[in-house]
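Peer 1: mind folding the following:
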Amino acid sequence: MFWWKSEVRPGVWVAFTDAGAGNLALHVDDDAAEVLRRRELLEAEVGLKGSRFQYMNQVHGSAVAVIGGPAASPAVANPVIAAPTADAMVSIGLPLAVMVADCVPVVLVGETEAGEPVLGVAHAGRPGVASGVVPGTVTEMRAAGATTIRAWIGPSICGSCYEVPGDLRAEVAAIVPATGSTTSWGTPALDLPAGVRSQLASLGVTVEYSGTCTLEQDGLFSYRRDKQTGRFAGLVWAHD
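Peer 2: Next comes the predicted model:
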């Protein structure tokens, strides 16, 4: 069910699911009731009590949704709202999910001076990396009171596999130079995880984990490999 999972600070967990957890997205050609059942199984597996993961309607943009208000806490049941149209979310302790199948899932954890967890997730595909969705998420977390922030980068397509036209590589690399890459067979490529790491480094955010290549791993969903495929999730949650 999990490709990677860890308690990253007392009471706060980060995880990335695998294909064994099944497709968690409602926007692909799958039975909605079955997708919701898988989400519930996942919530039960991680021990969420009276709370649920908040998902979003991802559109390859840079909008960041703030979930819950300043009084929200992991001890309060999460009244999950309709999925916001955004590519990143920030909350004070409320569980968050981001879905991918080659794009970069970024999970972030910070804390306020009072010790409250400030959580964030971002969906960083090519447009999102270029438009700064990850820096925008860090900005919103700091606005919510986060002091120190750390990041976990989930599995995504690597710079040796993500082939793109040469003009597209030049366009994105002009904005985020670290994304410029070449495939293992010698054609132009983009290294989106490297781009995300460079953006985080420029903001003083430490990357604690960077995942493997989705296209190279059968245990992960990959749109480039399979086209008609599901989505796995990056997750962050807090509980006692």
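
Peer 1: use CA for all of it now, contacts and neighbours both
Peer 2: Noted.

Peer 1: close enough to count as contact, Phe16 and Trp237?
Peer 2: No. At 11.9 Å, Phe16 does not count as touching Trp237 under the criterion of Cα atoms under 8 Å.

Peer 1: mind listing what the most centrally placed residue in the chain touches?
Peer 2: For the chain, Pro105 is the residue whose C-alpha lies nearest the centre (Cα atoms, centre = their mean; 2.8 Å). With contact taken as Cα atoms under 8 Å, 6 or more residues apart in numbering, Pro105 is in contact with Val98, Met99, Val121, Ala122, His123, Ala124, Ile153, Gly154, Pro155, Ser156, Ala233, Gly234.

Peer 1: also Cys103?
Peer 2: By Cα under 8 Å, 6+ apart, the neighbours of Cys103 are His123, Ala124, Gly125, Arg126, Ser156, Ile157, Leu192.

Peer 1: please give the structure of this sequence too, so both can be compared:
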Amino acid sequence: MELVPGVHVAVTDRHGGVSAPPYDTRNLGGLTGDDPVAVRANRDGVAAELGVRAIVFMRQVHGAEVAYVSEPFGGDAPPVDGVFTTEPGLALASLGADCPAVLVADPVARMVGAAHSGRPGTEAGIAAALVGAMADKGADPRRMVALIGPGACGHCYEVPAELRDQVAAKVPQAHSTTSWGTPALDLRAGIEAQLLAAGVPDVRHDARCTIEAAELYSHRRQDPGRFAGLVWLA
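Peer 2: Now for the predicted structure:
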């Protein structure tokens, strides 16, 4: 779909690929134990379906490092959880199976970025780091539009009370309680607060909960595959 004029976003699901069970069928994660040939076929299929020239996949490590890219990483990708580009037709992917993708665009600067914001990355502030890196290259947060992709929701993402308190000490908005009354984290609320604090005025959501949505992979459901949130310039 078009996030803003000239900028497209997409969220893949688990259907339409070639991976065998238990990865069935469109697993995009290269470090999941799936057949590398199947993962490559799935990634090539997504690129063809979206009509992009290439897709950048990160070596995600749950950190807050961000890199500018003009081509896909080679075989030894650096450990980053955020990437951004001004290259048309180069899609940026954030893989997840409960961790939300953060997709950001400044349509005037013609710059887009993607981040992987799981629990450690949200605690480390990867969304704000991405916005800051883009601003350093000439983008303006006041013009940015962001989409937070699917993830484990605040009513399902149960964690120990100590972990909830640890994250909430840095990201208060992430403090949550499950629908059955136990400690939880709401990463979506935390990420939105970080983006707003970084100056991004327009934050949108794909509000699906990965734990509840059968069409998406979920680590909490013990699915081994990964789906992707993607953003690219037309």
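
Peer 1: among the contacts of Cys103 of the first structure, which one sits closest to Gly219 of the first structure?
Peer 2: Proximity of the contacts of Cys103 of the first structure to Gly219 of the first structure (Cα to Cα) peaks at Ser156, which lies at 12.3 Å.

Peer 1: what about the counterpart of the closest one in the second structure, distance to Val102 of the second structure?
Peer 2: Aligning on TM-score structural alignment places Ser156 of the first structure opposite Gly151 in the second structure. Going from Gly151 of the second structure to Val102 of the second structure by Cα to Cα, to the nearest Å gives 11 Å.

Peer 1: so what's the residue count around Arg119 of the second structure?
Peer 2: By other Cα atoms under 10 Å, the residues close to Arg119 of the second structure number 22.

Peer 1: so what corresponds to it in the first structure?
Peer 2: By TM-score structural alignment, Arg119 of the second structure lines up with Arg126.

Peer 1: hmm, that match is touching Pro193, no?
Peer 2: No. Arg126 of the first structure lies out of contact with Pro193 (Cα under 8 Å); the separation is 10.1 Å.

Peer 1: ok so, going back, among the contacts of Cys103 of the first structure, which recur in the second structure?
Peer 2: Among those, the contacts conserved in the second structure (both residues aligned by TM-score structural alignment, their matches' Cα atoms under 8 Å) are His123, Ala124, Gly125, Arg126, Ser156, Ile157.

Peer 1: dump the residues you listed into TSV; add secondary structure and distance to Ser51 of the first structure as well.
Peer 2: Shown next, in TSV, are those (DSSP: H, G, I helix; E, B strand; the rest coil; distance: Cα to Cα, whole Å):
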residue	secondary structure	distance to Ser51 of the first structure
His123	strand	22
Ala124	strand	26
Gly125	coil	28
Arg126	helix	32
Ser156	coil	28
Ile157	coil	31
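
Peer 1: which one of the residues you listed is nearest Glu208 of the first structure?
Peer 2: Closest approach to Glu208 of the first structure among these (Cα to Cα): Ser156, at 15.7 Å.

Peer 1: for the closest one, which non-adjacent residue is spatially closest?
Peer 2: Nearest non-adjacent residue to Ser156 of the first structure, counting by Cα to Cα, 6 or more residues apart in numbering: Asp102, 4.5 Å away.

Peer 1: show the contacting residues for the one you found.
Peer 2: By Cα under 8 Å, 6+ apart, Asp102 of the first structure lies in contact with Gly125, Pro155, Ser156, Ile157, Thr214, Leu215, Phe221, Ser222, Tyr223, Arg224.
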